[in-house]
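Enquirer: pasting a predicted model and its sequence here:
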Amino acid sequence: MNKLEVLQDISFGNQIAEEERDVLRSYFVETNTWRKILRNEIDIIYGPKGSGKSALYLLVQDNKEYLTKNKIILVPAENVRGDPAFKAIALDPPASEREFTNIWKLYFLTLIARAVNQNDFNSKIAKKFISIMQESNLLLSETSTLGSILKFVQSYIKKMGNPSAFEGSVSVGEATGTITGFSGRIIFEELGEEDAKSGKVSASELFNMAESVLQEADHKIWILLDRLDVAFDEASDLERNALRALFRAYRDLRSCNNLILKIFLRTDIWERISDSGFREATHLSRDLRIKWDKNSLKNLIIRRVLGNDSVIKFYDIDKDKILGSSDLQQDLFLKMFPDQVEVGEKQSSTFDWLIKRTADGTGQNAPREIIFFLNNLVEKQAQILERGESEPDGTWLFDRATFKQALPELSEYRIVKVLYSEYPDLKKYIEALKTEKTEHTVLSLSKLWNVDVTQARTIASRLKDIGFFEERGSRSAPSYWVPFIYRPYLNLVQGKADDN
């Protein structure tokens, strides 16, 4: 097997976790974060885009042996692929944060009722819980999609006009799934004496019933939520109301030990909804932020390398031995890649070069960008050898020059597919930087964007928050530096812009 044949066969996997679900476990290393999630010490997992949140979300679902052994019933509350269940809410958003909290709670109760019914829990309390949900027409079909369940719940609440209570009779059109009448007994406030006499039941009482069902059956239900960044528009009132309401619902459910919400959320989204003040934040102690250091990123690269039989055969290596030794992992890295991309005593090693070129303005590296870059590196090097050009020196699979050729595609992907798609209102300010210098002051940005200094500072601050700028200098005289990852697409020139 020659180098071209290896390059034509090698893959570092898909940078999108949902697209490589079948092979994700072969790359996975059981980190302390993972163990804390499984031990039920963590409910909320924060991480930047591309940091591996969705990978953890999928791996939790696919760990069937552990879930069965520990009697955990998983209830996904959002679609792994396709349109998010909550996307439709944007068409007819709830009027208030309070109404959204009630939607979350009733949605969760509906999913819990379906799970309890599917698992045939037959205790007295289980039958009572199912009976109440059934009488309220909230025991929905096993074939109902998450989107249709959510639409039903929203309709259920809005139809009443008063989001704090349901009364009357409930009937549902079989063909359309729409509500034509009511006969519900559920309220979201605390029960008064008259409410209790009339047979009403509070949502909190239903959650307590469900908790009792699970305690008697010695089971747990984990309700999983991911992809909330896709479900709601960035920085909108809907996103803020939806997620603040979600965390209020989470707070109210914390009294349950067997009924648990597991929320996977992007760090920047959490910062947006909490920036304006969020009292519930003080109650969120079971959370954890995903962070990748240099050692864990190198290990990720090696694990993905070792997912290729062609590499194992070409270098005649023992996969298990290499995975068990960081020194052997370093040796393999140096066999495959050149020691430096830019040669010189003061120049970085290849790995450090890669880390610098794939970091955003926050200084963070996400596996998604590294995987994207390495796959593009393979493609570029294979094209070079397919043209009959010289092979890389020694045992290397990649030439130094190929690294620089592979960077522009990553730069375009990060700006066009990530920043422009998520923050379209900032596109014109980023585009205005094309062919400009790599470092700016508020004054130079004010001139470039044709806005006053106050506006320039506000825009620059937003660009810093999304990781486009790295802020340097002092608080009174900051400068804004564009990281390497964005420079090729914008064709930037090294240096500091003139203030005059």
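Expert: Received the coordinates, thanks.

Enquirer: hey, let's count contacts and neighbours off CA atoms from now on
Expert: OK.

Enquirer: pull the longest strand from this protein.
Expert: Looking across the chain with DSSP state E, the single longest strand is strand 259-266.

Enquirer: which SSE is immediately downstream of it?
Expert: helix 267-275 (DSSP states H and E).

Enquirer: what's that following helix in contact with?
Expert: 46-49, 229, 234-235, 240, 243-244, 281, 289, 465-466 (C-alpha atoms under 8 Å, 6 or more residues apart in numbering).

Enquirer: flag every buried residue along the longest strand of the chain.
Expert: Applying a neighbour-count criterion of 16 or more other C-alpha atoms under 10 Å, one finds 259-266 buried in strand 259-266.

Enquirer: and the end-to-end length of stretch 410-422?
Expert: The straight-line separation of the ends of stretch 410-422 (C-alpha to C-alpha, to the nearest Å) is 17 Å.

Enquirer: so what's the gap between that stretch and the chain middle?
Expert: 17 Å (C-alpha atoms, centre = their mean, to the nearest Å).

Enquirer: also stretch 342-361?
Expert: 27 Å.

Enquirer: about what we covered before: now tabulate the buried residues of strand 259-266 in TSV and tack on distance to residue 220.
Expert: Shown next, in TSV, are the buried residues of strand 259-266 (distance: C-alpha to C-alpha, whole Å):
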residue	distance to residue 220
259	6
260	8
261	11
262	12
263	16
264	19
265	22
266	26
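
Enquirer: looking at these, which is nearest residue 225?
Expert: Residue 225 lies nearest to residue 263 out of the buried residues of strand 259-266, by C-alpha to C-alpha, at 4.9 Å.

Enquirer: the strand or helix carrying residue 494 packs against which elements?
Expert: Using DSSP H and E, residue 494 sits within strand 493-496. Applying 3 or more C-alpha pairs under 8 Å, 6 or more residues apart in numbering; DSSP states H and E, we find strand 493-496 packed against strand 437-441.

Enquirer: who touches the strand it packs on?
Expert: Contacts for strand 437-441 (C-alpha under 8 Å, 6+ apart): 477-482, 487, 492-499.

Enquirer: try this one side by side with the last:
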Amino acid sequence: MSHKMAKSAVSGIPTFGEVAAEDDAILEYFVQTDSVSTVVDGNKFLILGRKGSGKTALFRYFNEKQPQGSLSLALNLRGYPWAMHAKRGDPDAATAEQYEASWKYVIVTEFAQMVLSKVTGTSEWTSEVKSLRAFFQKNYGGTNVTLEDILRPSSLELSKTSFEPTILGCKLLSVSLERTGSQSGLSRELNALSDAIYEAASYVSQREQLDKILIHFDELDQGMVDFNEQRQLMLIGLILACRSINQQSIKSAVNVKSIVYLRTDMWERLSFSDKNKITMTNLAEIKWNEQSLKSLLDLRINKYIPGASWIDICDDDLMRGRQPKLTHIIARTFDRPRDVISFMNTLLEVSTPRRSAAGESQQFTNKDVVAARPDYSNYLKAELDDEIKPHWPSWDEALQVISGLGKLSFTKASFEAAYNITRLAKNFSSEEAMEILYDFSVIGTYSVQSGYGGSEWVFRYKVRKAKWDENASTFKLHLGLKEHARVNE
């Protein structure tokens, strides 16, 4: 690229995108990677990512683009009636399976509605289509049932014109969704009905030669004040139901797959017997590094300045410590798009007065990057508020303790001494406080590598499996919080 075009590059970019993970820049990036095929093909159905990693952008891609070879139904659980669904659990089932049957019914109902919307020609007169339509008409008044209303009826009525599944040789005439303490067997009855609906929908799907049908669940954390035991059981039930449907589809050669998009920290708090098996076999995690984040920026830059990339909009001077500018910036993020986009938009804003002056460089400089850090640091603190305050409303007071120490790195003993004289110690011990801060990557630990020598700072956002080490003695505040906390290197 010519020097002239490079100098005008920054002024040609109005924005690096929206901070929200649904931003077009992230969506465009996913289109060019194997992220889409990871969801469509194979056995991965649990998509994990930290808040801001781009889960919703991937979800949005399937909703808007409908990639060739698949039909997608994107189910956004923002505003979902969780309290109502909570009443549809089966207390007689094993603890982790109390909500598996209700979610399985939700999935097959959505599958059946999608299949019915594609029916053409003579399929309309098959007994399977007639049964499905009769069932929906009887219980919902038609086949346009919203996600929020699928479990709302107090009971589901069955008949010869719809379905009459049997249990131990006895036909079901109805399935009561509202059970008293003396009534049992909800899971067994609901599973029998779900299987009947699934078989009918599968037949129609194969008859119509439908492409692979993908059913996506996103925004599972929206409106959640407390991630309590009941909500955890409901999410476990959804995950188990998706696995059950997907396994059933593989066995019956039906192209239907259900996918769950979930925050990493929520997955880590769930506990059930098959969790490790799902982690090893069915989990795909959205991860970013400097190379992929640079590719994301290059896409955005190229949108406004064809042919340009990151190296064209910044000068060649290295930051302190012989560090390239982008490496310096990403070190202050949690390796996620929204952080990088926020930093870059702040960089645009703070550099505008300088770049507007006659004769000034139109590329980003080291001084611009340093000038952007305070506002960005406040942004990162606000992001952490959203993540941590539901678990610990006073976490920022613990951050103030670190601020009082005055140094980016500090010892466990110095933190304990300062923390234990605050009111925070009444709710969490200093050990518990540091573990929470570590879990959310507010602080990292200094780790000495055994056997091979060397050492490094370990943050959980970098190494998810790096658990809290109660024997660690030296810690470091995340670089992105340095300016907000007003500490020194």
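Expert: Cool, got the structure. Worth saying up front: this structure is predicted, and the values here are computed from it rather than measured.

Enquirer: which among the contacts of strand 437-441 of the first structure end up buried?
Expert: 479-482, 487, 492, 496-497.

Enquirer: as a markdown table, those residues with distance to residue 154 of the first structure would be great.
Expert: Formatted as a markdown table, these follow (distance: C-alpha to C-alpha, whole Å):
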| residue | distance to residue 154 of the first structure |
| --- | --- |
| 479 | 47 |
| 480 | 45 |
| 481 | 46 |
| 482 | 44 |
| 487 | 46 |
| 492 | 49 |
| 496 | 53 |
| 497 | 53 |
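
Enquirer: of the residues you listed, just say which sits nearest to residue 111 of the first structure.
Expert: residue 482 (45.8 Å).

Enquirer: quick one: which of the buried residues of strand 259-266 of the first structure is nearest to residue 56 of the first structure?
Expert: Scanning these for proximity to residue 56 of the first structure, where the rule is C-alpha to C-alpha, the winner is residue 264, at 8.7 Å.

Enquirer: give the contact list for whichever residue in the second structure pairs up with the closest one.
Expert: Using TM-score structural alignment, the equivalent of residue 264 of the first structure in the second structure is residue 261. Going by C-alpha under 8 Å, 6+ apart, residue 261 of the second structure touches 46-48, 55-56, 59, 216-220.

Enquirer: can I get those in a markdown table including neighbour count and distance to residue 174 of the second structure?
Expert: A markdown table is the format used below for the contacts of residue 261 of the second structure (neighbours: other C-alpha atoms under 10 Å; distance: C-alpha to C-alpha, whole Å):
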| residue | neighbour count | distance to residue 174 of the second structure |
| --- | --- | --- |
| 46 | 24 | 33 |
| 47 | 22 | 36 |
| 48 | 22 | 38 |
| 55 | 26 | 39 |
| 56 | 23 | 38 |
| 59 | 27 | 35 |
| 216 | 23 | 29 |
| 217 | 21 | 28 |
| 218 | 21 | 31 |
| 219 | 19 | 32 |
| 220 | 19 | 30 |
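
Enquirer: count of residues packed around residue 41 of the second structure?
Expert: 11 (other C-alpha atoms under 10 Å).

Enquirer: and stretch 438-447 of the second structure, end to end?
Expert: First-to-last residue span, stretch 438-447 of the second structure, C-alpha to C-alpha: 14 Å.

Enquirer: I meant stretch 275-295 of the second structure, not that one.
Expert: Per C-alpha to C-alpha, stretch 275-295 of the second structure runs 33 Å from first to last residue.

Enquirer: just so I have it, where are all the helices in the stretch 151-300 of the second structure?
Expert: All helices of the stretch 151-300 of the second structure, identified by DSSP state H, counting those that start in this stretch, fall at 186-207, 229-252, 264-269, 275-281, 290-304.

Enquirer: okay, the angle between the longest strand of the first structure and helix 237-253?
Expert: Interaxial angle, strand 259-266 of the first structure versus helix 237-253 (axes from the mean of the first three to the mean of the last three C-alpha atoms, to 10 degrees): 150 degrees.

Enquirer: what is the aligned counterpart of residue 328 of the second structure in the first structure?
Expert: Per TM-score structural alignment, residue 328 of the second structure is aligned with residue 353.

Enquirer: setting aside sequence neighbours, what's the nearest residue to its match?
Expert: Ranked by C-alpha to C-alpha, 6 or more residues apart in numbering and with sequence neighbours excluded, the top spatial neighbour of residue 353 of the first structure is residue 341, at 7.2 Å.

Enquirer: before we move on, back to that, the longest strand of the first structure against the second structure, how far on average?
Expert: Strand 259-266 of the first structure, aligned to the second structure and superposed, deviates on average by 1.5 Å (mean C-alpha distance after the TM-score superposition for the first structure).

Enquirer: tell me how far that strand lies from the chain's centre.
Expert: Using C-alpha atoms, centre = their mean, the offset of strand 259-266 of the first structure from its chain centre is 11 Å.

Enquirer: where exactly do the strands run in the stretch 1-150 of the second structure?
Expert: 46-49, 70-76 (DSSP state E, counting those that start in this stretch).

Enquirer: which of those strands sits closest to residue 296 of the second structure?
Expert: strand 46-49 (16.8 Å).
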